[in-house]
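Trainee: Here is my input; please provide its structure:
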Amino acid sequence: MAQLLCRDLTLGYDQKSILEHLNFEVNAGDYLCIVGENGSGKSTLMKTILGLQPPLAGTVERGDGLRANEIGYLPQQTLVQRDFPASVEEIVLSGRQGRTGFWPFYRKADRESAEKNMERMGITAFRKRCYRELSGGQQQRVLLARALCATEKMLLLDEPVSGLDPKVTADMYQLIQGLNEEGITIIMISHDIAAAVQYASHILHIGKKVFFGTREEYQHSRLGEWFLQEESVNA
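Mentor: Okay, here's the model as predicted:
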């Protein structure tokens, strides 16, 4: 059974649709990249998957034992968020808030999860440092550790390498690939189609035309061939 199943989705705001009749599914262990032009509805789709915004029509269904509080989310950062005056440890630990229920305090399991994921992301040495003092790449590792505190099943990542230099970008892609190899399902919005076909198992391309399939199928589709060629010309 699919971990996530989107049936006949129509997305938009104020009853004005930006994407209609979208169908795709994600199985446990998949690595799905969502690509497409600006304004095509990528971030809206992610918010809909997370339950932060209702679809205009259609359904988003979870299966394979996946619960709403078992989806980790790494959103795009705003300038205000980059300047957040909290310690690394506090931010990572806040990823457990969806697991505490009505209990207002963190438990031993929450602190153990934060410790594990700081070590996993190589940021244990920064645990007491203020988040806003870190580099962009270090901040993304903190946010990824925070997202991992919510899940061992599925991560939703909204352009996680945006604004990073090439070396840090490559390191981040390797981290994400390693998490996928551990069995975590990845759903990632990306503007980098070349990287998407390098790392992802499946591609969802949305816009005036829609494609969903394996990366190999995408590379040999008319849509994929055209966009990959355009990206190489503009590189």
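Trainee: okay, CA-based contacts and neighbour counts for the rest of this
Mentor: Noted.
Trainee: Quick one: the strands in this structure, in order.
Mentor: Ranges of strands in the chain, per DSSP state E, are 4-13, 16-26, 31-36, 57-62, 71-74, 154-158, 185-189, 202-206, 211-214.
Trainee: which helix in this protein runs the most residues?
Mentor: Longest helix in the chain, counting residues (DSSP state H): helix 166-181.
Trainee: so that helix versus strand 31-36, what angle?
Mentor: Helix 166-181 and strand 31-36 meet at an angle of 130 degrees, taking axes from the mean of the first three to the mean of the last three C-alpha atoms, to 10 degrees as the criterion.
Trainee: So which other helices or strands are in contact with helix 166-181?
Mentor: helix 136-148 (3 or more C-alpha pairs under 8 Å, 6 or more residues apart in numbering; DSSP states H and E).
Trainee: before we go on, could you also do this sequence so I can check it against the first one:
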Amino acid sequence: MSIVTCKDISIEYDGKVAVDQVSFTIEQGDYLCIVGENGSGKSTLVKALMGLLKLKSGEIEINKELTLGGIGYLPQQADSQKDFPASVYEIVLSGCIKSKGLRPFYNVKEKQRVKDNLERLNIFDLRHKSYRELSGGQQQRVLLARALCATDSLLVLDEPVTGLDPVVTAELYDIIEELNRREHVTIIMVSHDVRMATKGANKILQMGRKVLFFGKTKEYINTSYAKALLGGGH
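Mentor: Predicted structure coming up:
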């Protein structure tokens, strides 16, 4: 079942065409990694998928069931956000804000969801700590837990491992892959690390403002695009 379909979408950013006539379809259970050089339109495309940028042309179709269930989004984290003065629990709980709606308080089900996701990402013991006191890897786990509180269907992750050391990066990629394979969460992830992306994702979208490649990972790794980004080997 297709859950997201992009049809010839174009997006302007800062007065320039950043995404040019892009089309692709994401099926339920996919793990799609969006790769490409800096300025190729990766993050712009993701922001449009989340409804944060208007399309110049084309259309994005999102499955109605998915729209009702929400989409979990982990945007690129600015340096200023790393000093956010809130507890881990408060930040993860904010992922339930859409389901809470106009109610003044979170209900038992939503609080249980927070507990489950804290345990899911092995950060339950950090729940009372201030977010600003955490390491970069711990902060990303917190933000991933918040995104999971919004949905169990689709996670959209924009460069989730930027600035993390290699060990923490590998751990986070393992968590994301497990969410996809064991818990059937559909993943759309922007990544600059093509080598790691091709290990976990089942589909690759390489951007160059236009679509340079879209298809299965096992087909992608034999293309000239992949070899160029991988430095000639895999």
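Trainee: TM-score for the pair, please.
Mentor: Overlay of the two chains. TM-score (TM-score structural alignment, normalised by the length of the second structure): 0.94; 232 aligned residues with a C-alpha RMSD of 1.6 Å.
Trainee: hang on, the earlier thing: dump the strands of the first structure to TSV, plus mean neighbour count.
Mentor: Formatted as TSV, the strands of the first structure follow (neighbours: other C-alpha atoms under 10 Å):
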stretch	mean neighbour count
strand 4-13	18
strand 16-26	16
strand 31-36	26
strand 57-62	17
strand 71-74	22
strand 154-158	24
strand 185-189	24
strand 202-206	22
strand 211-214	18
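Trainee: Can you add distance to residue 80 of the first structure and give these back as a markdown table?
Mentor: As requested, these are arranged in a markdown table below (distance: least, C-alpha to C-alpha, whole Å):
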| stretch | distance to residue 80 of the first structure |
| --- | --- |
| strand 4-13 | 25 |
| strand 16-26 | 28 |
| strand 31-36 | 26 |
| strand 57-62 | 31 |
| strand 71-74 | 16 |
| strand 154-158 | 17 |
| strand 185-189 | 22 |
| strand 202-206 | 30 |
| strand 211-214 | 35 |
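Trainee: For residue 139 of the first structure, which of those is the nearest?
Mentor: The closest of those to residue 139 of the first structure is strand 71-74. By C-alpha to C-alpha, the value is 11.2 Å.
Trainee: elements contacting the closest one?
Mentor: Looks like strand 71-74 of the first structure contacts helix 136-148, strand 154-158 (3+ C-alpha pairs under 8 Å, 6+ apart).
Trainee: and the last one, how far from the second structure on average?
Mentor: When you say that, I think you mean strand 154-158 of the first structure. Here the mean offset of strand 154-158 of the first structure against the second structure after fitting is 0.5 Å, by mean C-alpha distance after the TM-score superposition for the first structure.
Trainee: Next, the angle strand 31-36 makes with that strand.
Mentor: Using the same axes, to 10 degrees: strand 154-158 of the first structure against strand 31-36 is 30 degrees.
Trainee: Just the angle for strand 154-158 of the first structure relative to strand 185-189, thanks.
Mentor: 10 degrees.
Trainee: what's next to strand 154-158 of the first structure, contact-wise?
Mentor: Residues from elsewhere that reach strand 154-158 of the first structure, judged by C-alpha atoms under 8 Å, 6 or more residues apart in numbering: 43, 46, 70-76, 147-148, 184-190.
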